[in-house]
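A.B. asks: Following is a predicted model, sequence given first.
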Amino acid sequence: MAAIVLAFEGSAVLALAGGAQGSELYGNILALAAAVFVALYTLIGRIQRGYLSTTIYTFLTYLACFLTLLLMALASGTPLVGYGGREWLIGLGLAVLCTLMGHSLFSWCLKYLSPAYVSAVKLCEPVFSGGLAVPLFGEIPTPLQLLGAAIILGAVLLYTWAERENKTQ
């Protein structure tokens, strides 16, 4: 319980570290809403992974996402073609690295690890993406952002120890 509270506090520090206002604050509120939906999705995934293989589960999930995004793009008039090679490579990289390698790994883990632990580990995503922003975009984190990241990583480590302790008992 302490690790979950600590992880939440670290996430709050990280979210508010930039002095969020206006559209940035709105973005943080949307991110919080997304976190709630990810938690629900993780719980549903835990149930589904009890009797579906990772391959079938991820195929159905990705198909549902594809159809939903396709309908949303068509409804909003967003063009599906006409993008340059760079954008297609970025999309391919996101599809392979983030979705197939990242998301599918989380889906696989749901059969073997608790959904709470899988959710806690997902909190590391903004920390590592923030770390990648340094060499890729030259974005240097503020001391408060570094503090939030350290709290999150410490909380996930604490949670890992607690999970390991529960497994050995």
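C.D. replies: Right, received. Where do you want to start?

A.B. asks: make it CA atoms for all contacts and neighbour counts henceforth
C.D. replies: Fine.

A.B. asks: What are the buried residues along stretch 7-15?
C.D. replies: 7-11, 13-15 (16 or more other Cα atoms under 10 Å).

A.B. asks: Residue 145 and residue 19 touch, don't they?
C.D. replies: No - the criterion here is Cα atoms under 8 Å, and residue 145 misses it with residue 19 at 10.6 Å.

A.B. asks: Which one's more surrounded, those two?
C.D. replies: residue 145 (21 against 8; other Cα atoms under 10 Å).

A.B. asks: Just the element for the more buried one, please.
C.D. replies: With secondary structure defined by DSSP states H and E, residue 145 is part of helix 143-168.

A.B. asks: Same check on residue 62?
C.D. replies: Short version, using DSSP H and E: residue 62 is in helix 54-76.

A.B. asks: Residue 111 too?
C.D. replies: Here residue 111 is assigned to no helix or strand, by DSSP H and E.

A.B. asks: Look up how far residue 43 lies from it.
C.D. replies: Applying Cα to Cα, to the nearest Å, the value for residue 111 to residue 43 is 11 Å.

A.B. asks: same deal with residue 86?
C.D. replies: With Cα to Cα as the criterion, residue 86 and residue 43 are 36 Å apart.

A.B. asks: of the two, who's got more company?
C.D. replies: residue 43 (18 against 9).

A.B. asks: Skip the chain neighbours and tell me the closest residue to the more buried one.
C.D. replies: With Cα to Cα, 6 or more residues apart in numbering as the criterion, residue 43 has its nearest non-adjacent residue at 6.2 Å, and that residue is residue 115.

A.B. asks: returning to that earlier point: turn the buried residues of stretch 7-15 into JSON lines, including distance to residue 32 and secondary structure.
C.D. replies: Output for these, formatted as JSON lines (distance: Cα to Cα, whole Å; DSSP: H, G, I helix; E, B strand; the rest coil):
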{"residue": "7", "distance to residue 32": "14", "secondary structure": "helix"}
{"residue": "8", "distance to residue 32": "11", "secondary structure": "helix"}
{"residue": "9", "distance to residue 32": "13", "secondary structure": "helix"}
{"residue": "10", "distance to residue 32": "13", "secondary structure": "helix"}
{"residue": "11", "distance to residue 32": "10", "secondary structure": "helix"}
{"residue": "13", "distance to residue 32": "13", "secondary structure": "helix"}
{"residue": "14", "distance to residue 32": "12", "secondary structure": "helix"}
{"residue": "15", "distance to residue 32": "9", "secondary structure": "helix"}
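
A.B. asks: structure B:
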Amino acid sequence: MRGAGQPAAASDSGTAVPSGAVFHVAPAIDRAGGVEAPLNGVAAVARRAPAEGSAAGGATGATSVRTAGGALPLLVMGLVVVSWGLGPPISKLLTAPAMVSAFIRFGMSTPFLLLVLALRGRWLSRRVFWQTALPGLSFGINMVFVFAAVQEVTISVMSVMMALQPAMLLALVGPIFGDRVSVRQIVFTLIGVGGAVGVIMGAGGEFRASGFGLFLTAMSVLTFTVYFVLTRMARASTDVDPIEWMAGINFWSFVAAVPPTVLMVTPSQFFEFGGLDWLWIVIVAFVTGVFGHVLMTWCHGHIEVARSSLYVLAMHIVAVGTAWLIHGEPVTPMQFLGGAVVLFSVAMVIRTPTGSRAAPARSEQVAEPESPVAARSRN
């Protein structure tokens, strides 16, 4: 990331685009810039925000971000919702123990992302390697807590608690990110959470939970929130290549998965993984994991966290629809109603004007040097 006052790179040559513009570009993977929108200067808007803040005398915090409106961020967010929504019903097809599946998932995705970086002539930098340590360990530990929690609570109970995450993030966006959250956003976020709970509980089935199981579930929500927040902070304050970032995340997640796998999994359980499990784990690792999380990392630089966390609730609708197609699970009227409430809440928040405290635009006018005559007369 270039500092204030340094010359712009070739990909940053575009002029600043108003926040309400529609960007007719697509994310691209190139050798120099990663997954960005380099065709018309949109990426430059997000990249220049931290530098402009320092050029303006430090008026904004390190985590200020210039969020971009338009169709592209919403389109990418829609792809994230679909890919993440496919995760639960596809994971249900796995016959091997969950801890074995999680270990193999990170064991496949980590070398793949490092290989992609190498093919682009890049490598995991020392800065990103250490920046991803805490969020990566949090993401990996999240998988451990999920594995332990499903032994104590039903999936429905865990899903309901996960659906409460957007409400939790509303309390953090102001102090951490400087995003201004309107009353409209708060109201429709809470309504959306209620709709998501309706989608989950509408499936019926058994609701079982122990006190220890609820603790484990709460820790899984907390660790995923830490990963979510730290990734957003990195995208807001530094010029992060989403692929490089997720390579670091997956490396540290794999590190976090090793100790519990060694302690909790017997060698014979690894032999239970086979057949179609390899197909399902490829989809989970590369569609839900690599594809979905790389795009979500990109979205963190373009959408306020209070909005993106609400949009993610729509993944429950995708999960229910996919479970109906794959597993034949019926869709109840309560789920239809809950899904409609979620979509309505998302639509209302999309229509809400952005409230992020964007970094002030740096003046493009360069002061002319003072003439020697004028300087002498002033002295």
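C.D. replies: Here it is on my side, so go on. Source: prediction; values computed, not measured.

A.B. asks: Can you give me the TM-score here?
C.D. replies: The TM-score (TM-score structural alignment, normalised by the length of the first structure) is 0.83; 164 aligned residues with a Cα RMSD of 2.6 Å.

A.B. asks: Next, the buried residues of stretch 155-173 of the second structure.
C.D. replies: 155-160, 162-167, 169-170, 173.

A.B. asks: and the residue opposite residue 16 of the first structure in the second structure once aligned, what does it touch?
C.D. replies: Under the alignment (TM-score structural alignment), residue 16 of the first structure maps onto residue 201 of the second structure. Going by Cα atoms under 8 Å, 6 or more residues apart in numbering, residue 201 of the second structure touches 156, 160, 335.

A.B. asks: Helices along the stretch 51-200 of the second structure, start to end?
C.D. replies: Here the stretch 51-200 of the second structure has its helices, by DSSP state H, counting those that start in this stretch, at 71-91, 98-119, 126-131, 133-149, 155-162, 165-172, 183-201.

A.B. asks: mind putting those helices in JSON lines, distance to residue 251 of the second structure included?
C.D. replies: JSON lines is the format used below for the helices of the stretch 51-200 of the second structure (distance: least, Cα to Cα, whole Å):
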{"stretch": "helix 71-91", "distance to residue 251 of the second structure": "20"}
{"stretch": "helix 98-119", "distance to residue 251 of the second structure": "6"}
{"stretch": "helix 126-131", "distance to residue 251 of the second structure": "9"}
{"stretch": "helix 133-149", "distance to residue 251 of the second structure": "7"}
{"stretch": "helix 155-162", "distance to residue 251 of the second structure": "24"}
{"stretch": "helix 165-172", "distance to residue 251 of the second structure": "25"}
{"stretch": "helix 183-201", "distance to residue 251 of the second structure": "32"}
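
A.B. asks: The ones you listed: which one's closest to residue 245 of the second structure?
C.D. replies: helix 126-131 (6.5 Å; Cα to Cα).

A.B. asks: now that closest one, how far from the centre of its chain.
C.D. replies: 18 Å (Cα atoms, centre = their mean, to the nearest Å).

A.B. asks: Which residues does it contact?
C.D. replies: Counting by Cα under 8 Å, 6+ apart, 244-245, 248 sit against helix 126-131 of the second structure.

A.B. asks: go on, stretch 158-169 of the first structure?
C.D. replies: Here stretch 158-169 of the first structure has contacts from 3-4, 117, 120, using Cα under 8 Å, 6+ apart.

A.B. asks: now stretch 296-310 of the second structure: which residue numbers in the first structure?
C.D. replies: With TM-score structural alignment as the criterion, stretch 296-310 of the second structure aligns to 106-120.

A.B. asks: thinking again about what came up before, of all the contacts of residue 201 of the second structure, which comes closest to residue 345 of the second structure?
C.D. replies: For the contacts of residue 201 of the second structure, the nearest to residue 345 of the second structure is residue 335 (15.2 Å; Cα to Cα).

A.B. asks: What residues does the equivalent of that closest one over in the first structure make contact with?
C.D. replies: When the first structure is aligned by TM-score structural alignment, the residue opposite residue 335 of the second structure is residue 145. Residue 145 of the first structure makes contact with 13-14, 17-18 under the criterion Cα under 8 Å, 6+ apart.

A.B. asks: quick one: residue 145 of the first structure from residue 96 of the first structure, how far?
C.D. replies: 28 Å.

A.B. asks: Next: residue 12 of the first structure.
C.D. replies: 30 Å.

A.B. asks: Same check on residue 135 of the first structure?
C.D. replies: 21 Å.

A.B. asks: if you count what's nearby, which of those two comes out ahead?
C.D. replies: residue 96 (13 against 10).

A.B. asks: which one in the second structure is aligned with the more buried one?
C.D. replies: Residue 96 of the first structure maps onto residue 286 in the second structure, by TM-score structural alignment.

A.B. asks: Tell me which residues touch that match, please.
C.D. replies: Contacts of residue 286 of the second structure by Cα under 8 Å, 6+ apart are residue 109.

A.B. asks: Am I right that residue 207 of the second structure falls within a helix?
C.D. replies: No - applying DSSP: H, G, I helix; E, B strand; the rest coil, one finds residue 207 of the second structure to be coil, outside a helix.

A.B. asks: That one and residue 160 touch, don't they?
C.D. replies: No - shown here, residue 207 of the second structure and residue 160 do not form a contact pair, counting by Cα under 8 Å, at 10.7 Å.

A.B. asks: quick one: the residue nearest the centre of the second structure from residue 100 of the second structure, how far?
C.D. replies: Closest residue to the average C-alpha location of the second structure: residue 296 at 3.7 Å, with Cα atoms, centre = their mean. Separation of residue 296 of the second structure from residue 100 of the second structure (Cα to Cα) stands at 25 Å.

A.B. asks: Please apply the same query to residue 145 of the second structure.
C.D. replies: Taken as Cα to Cα, the span from residue 145 of the second structure to residue 100 of the second structure is 14 Å.
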